[in-house]
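J.: predicted model and sequence follow; I will ask about them next.
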Amino acid sequence: MAGVTPDSPFPIDIRVRKRSRLMEIEFSDGARFELPFEFLRVNSPSAEVRGHGEGQEVLQTGKRRVEVTAVEPVGSYAIKLVFSDGHSSGLYSWDELYRLGSRHDELWAGYLQKLEAAGASRDVDNTPLRTSSKCSRHR
């Protein structure tokens, strides 16, 4: 069971720690990461969070207390995380989980800076609601 790219590390152990709101991951190369649920949620690889290109990211707010309610395997290359706020569209490949773990401090600091710049909060969800793109005649 390899990562997405040949010879890349893959998880040999994944544990969900609900009390501490952490996902512990140990990789085949010996790397170990503790990834907070909030961190995983705000860095979801989904289009809903990252958009479809540069500059289309949606700042995630109010996720401090989010829980992981389910972890579902996706083939032999990824997992799908289901969060307590209903988000479940991101597939976390082994390579993506490794990237998140190895860049945790940098990514977290960047997220906190974006929150501050936007005057947003980890406690209050002010993410814009999605609206239908259909006109009122075709709903």
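T.: Perfect, thanks for sending it.

J.: drop to CA atoms for contacts and neighbour counts, all remaining ones
T.: Will do.

J.: how much space between the most centrally placed residue in the chain and Gly51?
T.: Taking C-alpha atoms, centre = their mean, the centroid of the chain lies closest to Ser44, which sits 2.7 Å from it. Ser44 is 11 Å from Gly51, where distance means C-alpha to C-alpha, to the nearest Å.

J.: take the one below as the second:
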Amino acid sequence: MAGLTKDTPAPTSIVVHQQSRVLEIGFADGKQFRIPFELMRVYSPSAEVQGHGPGQEVLQTGKRGVGLDDLSQVGHYAIQPRFSDGHDSGIFTWEYLYFLGEKQDELWRDYEARLAAAGATRDTEMPPPAAPGCGHSH
């Protein structure tokens, strides 16, 4: 995970592009990133996606067409998107958004590799969530 530091520049602009499904975000250091909703969704920092520890990540699939229904600000440090598939538990800090923007090529490659390893594609439907307390993936 990217080191979260107080040195990460603050965002100067955030624009949601519904048509192209990207979040455009500009930072105080002059960098501008266009982060696809799909990338944000599959790398959501929520426990639902990241699990509760290393190796617990839940591979997200079928999110190519995901939209952004709502975006709320969390304090002065993060945004909380509500995606069109109902997922809304991810809190995206400025550091994490900067990380997603800066590393998106590597993140896409990693995602494609994890999909391939699972025999899935970006368009594979997500299996229904396992019953709570089940403890293992199917």
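T.: Yep, it's here. What you are looking at is a predicted structure, and each value in this text was computed from that prediction instead of being measured.

J.: fetch the TM-score of the aligned pair.
T.: With the length set by TM-score structural alignment, normalised by the length of structure 2, the two chains reach a TM-score of 0.90; 131 aligned residues with a C-alpha RMSD of 1.4 Å.

J.: quick revisit: burial of the spatially closest residue to the residue nearest to the centre of structure 1 that is not a sequence neighbour, as a residue count?
T.: Setting aside the residues directly before and after it, Ser44 of structure 1 is nearest to Gly90 in space (C-alpha to C-alpha, 6 or more residues apart in numbering), at 5.6 Å. Applying other C-alpha atoms under 10 Å, we find 21 residues neighbouring Gly90 of structure 1.

J.: got it, and the one 10 residues further on?
T.: Look at Leu100 of structure 1: counted by other C-alpha under 10 Å, it has 21 neighbours.

J.: pretty sure it sits in a strand.
T.: No: counting by DSSP: H, G, I helix; E, B strand; the rest coil, Leu100 of structure 1 is not part of a strand but helix.

J.: need the helices for structure 2, in chain order.
T.: 37-42, 47-50, 94-102, 104-117 (DSSP state H).

J.: tell me what the last one is packed against?
T.: If contacts are counted by 3 or more C-alpha pairs under 8 Å, 6 or more residues apart in numbering; DSSP states H and E, helix 104-117 of structure 2 sits against no helix or strand.

J.: superpose on structure 1 and give me the mean offset of it.
T.: Aligned to structure 1 and superposed, helix 104-117 of structure 2 gives a mean residue distance of 0.6 Å (mean C-alpha distance after the TM-score superposition for structure 1).

J.: quick one: contacts of that helix?
T.: Ile35, Leu39, Leu59, Thr61, Leu100, Thr121, Arg122 (C-alpha atoms under 8 Å, 6 or more residues apart in numbering).

J.: before we move on, the earlier item: most tightly packed of the helices of structure 2?
T.: Sort the helices of structure 2 by mean neighbour count, taking mean count of other C-alpha atoms under 10 Å, and helix 37-42 sits at the top with a mean of 22.

J.: whereabouts in structure 1 does it align?
T.: On structure 1, the counterpart of helix 37-42 of structure 2 by TM-score structural alignment is residues 37-42.

J.: quick revisit: Ala28 of structure 2: which of the helices of structure 2 is closest?
T.: helix 94-102 (11.1 Å; C-alpha to C-alpha).

J.: please enumerate the strands of structure 2.
T.: Here structure 2 has its strands, by DSSP state E, at 11-17, 22-27, 32-36, 68-74, 78-83, 92-93.

J.: nearest to Pro127 of structure 2, out of the ones you listed?
T.: Among the strands of structure 2, strand 78-83 sits nearest to Pro127 of structure 2 (C-alpha to C-alpha), with 17.7 Å.
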